[in-house]
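Participant: okay, sequence plus prediction incoming.
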Amino acid sequence: MWHNAYAELVFSASLWPDFGQRALRQAVKLYGRRTRRFGAASGQTDANGRPPQPPPRRPAPERVARAVTAVFEPKCSVLVATVAVGWHAGQWAGLAHGLLTALFTAAVPALLIAHGHRRGHWENRHLPRRQDRLRLMPALLVSVLGGLVLARLLGAPTAITALITTMLVCLALVWAITTRWKVSLHTAVAAGALSTVAICYGPGVCAAAPLIALVAWARVRLRAHTLAQTIVGALLGGLAGAAAFALLR
């Protein structure tokens, strides 16, 4: 049975005493028309009839880079900033405003990106092509602006409205740069979130600054950005974000 595991069986209508060259040729032709699956079920073979091989395991640095990219997606950094600033501005009431702000500045943009990906407008949720980012920017600005209008109508704390306005300023700057050059949104948003939270809670928050470098490394490792693009993104988000938030709050 061990030797017959991948054997191909041909059943001839001819009895063995009548099994001649003609029957043999028919058996060989029948065998030639078969797709050998080597034990796999139908539909589980590749073009050569062999079971598909599992994809090669990615190197450990690439797996780490992908994990870092997923954890520090812009929506995640925005969520952290809105919750932290909201809590600092008014504890539970401020937290409620912060979560409402996150709806317009993180959740809606994430849904727009996911919808565009499903429709085939861009390759993945990280928008690797600069042209795709330019197509999405107007919708992002409208969503964030809607969050600002609602925050003002609901009497949100000044820190919340300052945070949303800071996002608008940084998003407009990123849009202007993206018309010519693809700056890193991951490092820009992460640095902006870190700087605004540091203004609220004190310089001790800056101890998390190495995480920005980790995000930059991940984006470069995945060949999504150059080192210069990640540095410019971090400087843009950190400096412009800090300046705008400090002035507006």
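Facilitator: Everything's here; your move.
Participant: use CA for all of it now, contacts and neighbours both
Facilitator: Will do.
Participant: buried set for whichever helix in the chain runs longest?
Facilitator: In the chain, with assignment by DSSP state H, the single longest helix is helix 74-102. Buried residues in helix 74-102, counted by 16 or more other C-alpha atoms under 10 Å: 74-90, 94-102.
Participant: and here is the other one:
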Amino acid sequence: MVSATARAVTNALQPRNALLTGLVGLGIAADGGPAGAGWGLLAALCAGIVPASYIEWERRRGTWGDRHVVDRRQRPRIFAVILASIGTGTVLMLLAHAPGDVLAAMVALWAMTVVLLVVNTGWKISVDSAVASAAVTLLAVVHSPWWLLAHPLTAAVCWSRVALGYHSVAQTAAGAALGAVAGASLLLC
């Protein structure tokens, strides 16, 4: 029962979904209406959907068993794709004059990914927890502090990752803390 619930939580709140929801919401808050939603969707495409598609493509090729990529030695390629995708998206949005908050969010996500990559070389920090926390914090900074009340979703992601045996409590807590710092960095912009 716990495993089925944990699997449902981790699948529903996986990075692709958290970024899609969070960045579209951020885009709407940054630029209002359909234009803002479009910027957020482009950000989500680059930060979440392209990397998730790459992971799925590699999974189908048999490179790894599922989207969780439990062997951290296999993760650097994923991080390279994420960094390239976010970087490319950021440059395109910069050239197209995207809202500053969306650009700042992309830079924060890029920097967070660099830290995740570096930490991952010696310890398997939770990417899912980092992304969940970053999405909530970004919305709180750009849209409304009331979004901080959504952090129980981050806690649910942390719980699910531990319950499924993918991470330790410390790895999920570190990921969530990193995501909160990345999201809060928008306050400096």
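Facilitator: That came through, no problem. Here the structure is a predicted model, which means the values were calculated and not measured.
Participant: before we move on, the earlier item: output the contacting helices and strands for the longest helix of the first structure.
Facilitator: helix 130-153, helix 158-178, helix 185-201 (3 or more C-alpha pairs under 8 Å, 6 or more residues apart in numbering; DSSP states H and E).
Participant: among these, which is the most enclosed?
Facilitator: Greatest average neighbour count among those goes to helix 185-201 (a mean of 25), per mean count of other C-alpha atoms under 10 Å.
Participant: what about G183 of the second structure, how many residues nearby?
Facilitator: Using other C-alpha atoms under 10 Å, G183 of the second structure is surrounded by 27 other residues.
Participant: ok so, going back, looking at the helices and strands packed on helix 74-102 of the first structure, which is nearest to L248 of the first structure?
Facilitator: Among these, the nearest to L248 of the first structure by C-alpha to C-alpha is helix 158-178 (5.1 Å).
Participant: which residues touch the residue positioned nearest the centre of the second structure?
Facilitator: Residue closest to the average C-alpha location in the second structure (C-alpha atoms, centre = their mean): V131, at 3.0 Å. Contact analysis of V131 of the second structure by C-alpha atoms under 8 Å, 6 or more residues apart in numbering lists 15, 18-19, 175-176, 179.
Participant: what lines up with it in the first structure?
Facilitator: Under the alignment (TM-score structural alignment), V131 of the second structure maps onto V189 of the first structure.
Participant: distance check, that match against G86 of the first structure.
Facilitator: 17 Å (C-alpha to C-alpha, to the nearest Å).
Participant: same thing with A244 of the first structure?
Facilitator: 17 Å.
Participant: now V197 of the first structure
Facilitator: V197 of the first structure sits 10 Å away from G86 of the first structure, going by C-alpha to C-alpha.
Participant: try A209 of the first structure
Facilitator: Plainly put, A209 of the first structure is 21 Å away from G86 of the first structure if you go by C-alpha to C-alpha.
Participant: my read is that L236 of the first structure contacts A188, right?
Facilitator: Yes: using C-alpha atoms under 8 Å, L236 of the first structure is in contact with A188, at 6.1 Å.
Participant: just tell me what R72 of the second structure corresponds to in the first structure.
Facilitator: By TM-score structural alignment, R72 of the second structure lines up with R130 in the first structure.
Participant: helix, strand or coil for the residue lying closest to that match once chain neighbours are set aside?
Facilitator: Spatial nearest neighbour of R130 of the first structure, excluding adjacent residues (C-alpha to C-alpha, 6 or more residues apart in numbering): K182 at 5.6 Å. The local conformation at K182 of the first structure, judged by DSSP: H, G, I helix; E, B strand; the rest coil, is coil.
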